[in-house]
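Engineer: The sequence and its predicted three-dimensional model are supplied below.
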Amino acid sequence: MLGNLNGWHLLILLAVILLLFGAAKLPALAKSVGQSARVFRGEMKAMKEDDEKPADGTASSTAADTTSTAATPPKPADSAEPKP
């Protein structure tokens, strides 16, 4: 899509952006875009870490749950009624 843009197209695009937003607002616009990109990258990294953790932890916790359940007797369930 953007492969057909050459130097002149980018120069015209920058001029239009300058006219629309004004020179005074461009630094604030660039700062907000940078902050948004940083937050987006951080969220993507967190999502990748979350995806990797259950795959590693599921197999070991399942095996641990099976052995721990068989080794220890179940605890009596607390009643839902509040005690006086």
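Structural biologist: That came through fine. Numbers count the residues shown, from 1 in each chain.
Engineer: okay, CA-based contacts and neighbour counts for the rest of this
Structural biologist: Noted.
Engineer: From V33, how far off is the residue sitting nearest the centre point of the chain?
Structural biologist: Nearest to the mean C-alpha position of the chain, by C-alpha atoms, centre = their mean, lies E43 at 2.1 Å. Distance from E43 to V33, counting by C-alpha to C-alpha, to the nearest Å: 15 Å.
Engineer: can you give me the helices in the chain?
Structural biologist: Under the criterion DSSP state H, the chain carries helices at the ranges 7-21, 26-71.
Engineer: In CSV, list those helices along with distance to M1.
Structural biologist: Below are these laid out as CSV (distance: least, C-alpha to C-alpha, whole Å):
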stretch, distance to M1
helix 7-21, 13
helix 26-71, 21
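Engineer: ok, structure two:
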Amino acid sequence: MELFIMLGIPGIWQIGIIAVIILLLFGGKKVPELMKGLGSGIKEFKKGISEDDKEDSKESSKESSKEDKK
């Protein structure tokens, strides 16, 4: 238990309090919309990261093939 406090990781009670505050601020109908937006944002971020990695690997393979031809 003390390890979680030292690392700054929220416990069950802290997560519950945050959830209640979010419900009070946004209401029960708005929370699912917010979570949907958050999920789609994370999905787009991961998609962008993977596309960037693919472009980097294509560029590096083109550069290595050019070096092999020399």
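Structural biologist: Okay, I see it. Note that the coordinates shown come from a computational prediction; the quantities given were computed from them, not determined experimentally.
Engineer: What does the residue nearest to the centre of the first structure correspond to in the second structure?
Structural biologist: If you follow E43 of the first structure across to the second structure using TM-score structural alignment, you land on G48.
Engineer: And for K25 of the first structure?
Structural biologist: K25 of the first structure maps onto K30 in the second structure, by TM-score structural alignment.
Engineer: what about that match, distance to I9 of the second structure?
Structural biologist: 27 Å.
Engineer: next one: L24 of the second structure
Structural biologist: Counting by C-alpha to C-alpha, the gap from L24 of the second structure to I9 of the second structure is 23 Å.
Engineer: how about I15 of the second structure, what's its partner in the first structure?
Structural biologist: Per TM-score structural alignment, I15 of the second structure is aligned with L10.
Engineer: Next one: that match from A24 of the first structure, what distance?
Structural biologist: In this view, L10 of the first structure and A24 of the first structure are 21 Å apart by C-alpha to C-alpha.
Engineer: One more: S61 of the first structure?
Structural biologist: 56 Å.
Engineer: Between the two, which is the more surrounded one?
Structural biologist: S61 (12 against 9; other C-alpha atoms under 10 Å).
Engineer: okay, now L18 of the first structure: neighbour count?
Structural biologist: Neighbours of L18 of the first structure using other C-alpha under 10 Å come to 14.
Engineer: The one 3 residues further on too?
Structural biologist: Here the number of neighbours of F21 of the first structure (other C-alpha under 10 Å) works out to 11.
Engineer: re the thing from before, return the residues in contact with the match of E43 of the first structure.
Structural biologist: Residues counted as contacts of G48 of the second structure (C-alpha atoms under 8 Å, 6 or more residues apart in numbering): none.
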